[in-house]
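Q: Quick one: sequence plus predicted model below, questions after.
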Amino acid sequence: MANVLGYTTMDSPIGPLLLASTEEGLCYIQFEDEQNGLGPLQRWCKQTFLGVSPERDDARNEAVKAQLLEYFEGKRQTFDLPYVLHGTPFQKSVWNALADIPYGETRSYKDIAIAIGASKAVRAIGGANNRNPIPIVIPCHRVIGSNGALVGYGGGLPIKEHLLVLEGVPLQIQTSFDTAIR
């Protein structure tokens, strides 16, 4: 169990990011600046039973910032960071499957469900995807609807689209984003 959760913020092409790490590794990324992201981080700490209060620690997160900047500059396709996932066993199985999606490729929610051996759990896959605590590093943006539509993303669909374009994913133009998760 971590006794210190150090956080920092960084500017990025998709807006401010709040990053938090324990001694074991990265455990949280939020699409917010410090002012708007600290409250959600504190709530997340309580929900995950970390038993810690976040403390500003820029140095602890320097490697995370450096690798994210390389990613945004198109110089990094995979992350080489220690990270710690806090979630249910089902959520962790989904997040581990997301981590296996190669740079520049996408999978559908159904593909993920099949990959973890839960072919009927497509909606639950969407729920776990939404609760991914370290987006970008665990690439939940690479999950799309079975018809190719960009559906659901905690950071918003414009950020999801930006990340996929950065990775060179050819996107279908959809007239509506209200496509059901399939």
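A: Great, that's in hand.
Q: contacts and neighbour counts: CA atoms only from here.
A: Will do.
Q: G148: what secondary structure?
A: Using DSSP: H, G, I helix; E, B strand; the rest coil, the structure places G148 in coil.
Q: Wait, R76 touches A66, no?
A: No: the pair R76 / A66 is not scored as a contact, 10.2 Å apart, by C-alpha atoms under 8 Å.
Q: alright, now check it against this:
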Amino acid sequence: MRFCRYPSPLGNLLIAEEGDAVVYCQWEDSVDERIIATWEEDKEQQNALLTVACRQLTEYFAGKRKVFDLPIRLNGTPFQQIVWKGLQQIPYGEILSYADLARQIGRHKAARAVGNANHHNPLMIIIPCHRIVASNGKMGGYAGGIARKAWLLEKEKGNE
């Protein structure tokens, strides 16, 4: 697996590709170094797919991109796959509750399970798990931290 570091306004993101698909995008400060110890870093930015992913992230952070157009591959349970596909349907600048998403995917009583799948999303920002909040409107959890989640939601709200 090849990866690069993307310097976002909120800290570095690690982006990895394997077999011509983006498979990983996480905040570097929340990643266990042992995970990436066997990966090959693309320090010279020679990998075309990683370059495209970085360009699209730059466009996103500049408020010019609302939907990512990257080949992705998601590895997870069937339920996680359903939740992650549901997350991709949430429009830029909008939010849903865990319960709303559970209803949308046909699992009305699975709000907690949706939260758990959300927590294991391997493609932060690209699959917008930051657009999910608690039913009472509170931020809830976010692997990158609540401050980042709030920043992302505010950024999207201001660029609709």
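A: Right, received. Where do you want to start? Since the structure is predicted, the reported quantities are computational estimates derived from the model, not experimental observations.
Q: Just the TM-score for the two chains, thanks.
A: The TM-score (TM-score structural alignment, normalised by the length of the second structure) is 0.90; 153 aligned residues with a C-alpha RMSD of 1.5 Å.
Q: More neighbours: which of R76 and A66 of the first structure?
A: Taking other C-alpha atoms under 10 Å, R76 of the first structure and A66 do not tie; R76 has more neighbours (15 against 10).
Q: counterpart of the more buried one in the second structure?
A: Matched by TM-score structural alignment, R76 of the first structure corresponds to R65 in the second structure.
Q: what about its match, distance to A102 of the second structure?
A: 27 Å (C-alpha to C-alpha, to the nearest Å).
Q: which residues sit in contact with the residue nearest the centre of the second structure?
A: For the second structure, the residue nearest the mean C-alpha position is M124 (1.7 Å; C-alpha atoms, centre = their mean). Counting by C-alpha atoms under 8 Å, 6 or more residues apart in numbering, M124 of the second structure makes contact with Y24, C25, Q26, W27, H130.
Q: Include distance to W151 of the second structure when you put the residues you listed into CSV, please.
A: What follows is the contacts of M124 of the second structure, written out as CSV (distance: C-alpha to C-alpha, whole Å):
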residue, distance to W151 of the second structure
Y24, 21
C25, 18
Q26, 16
W27, 14
H130, 10
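Q: Could you single out the nearest of those residues to L153 of the second structure?
A: Top of the list for closeness to L153 of the second structure, among these and by C-alpha to C-alpha, is H130 at 7.2 Å.
Q: The closest one against W151, yeah?
A: No: with contact defined as C-alpha under 8 Å, H130 of the second structure does not reach W151; the gap is 9.8 Å.
Q: Compare these two (neighbour count), which wins?
A: Between H130 of the second structure and W151, H130 has the larger neighbour count (other C-alpha under 10 Å), namely 26 against 14.
Q: quick one: the alignment partner in the second structure of T9 of the first structure from P71 of the second structure, how far?
A: In the second structure, the residue paired with T9 of the first structure is R5, using TM-score structural alignment. Going from R5 of the second structure to P71 of the second structure by C-alpha to C-alpha gives 18 Å.
Q: Who has more neighbours out of the two?
A: When neighbours are counted by other C-alpha under 10 Å, R5 of the second structure and P71 differ, and R5 comes out ahead with 21 against 12.
Q: count of residues packed around the residue nearest to the more buried one when sequence neighbours are not counted?
A: Take R5 of the second structure and drop its neighbours on the chain: the residue closest to it by C-alpha to C-alpha, 6 or more residues apart in numbering is L14, 4.8 Å away. For L14 of the second structure, the neighbour count with other C-alpha under 10 Å is 22.
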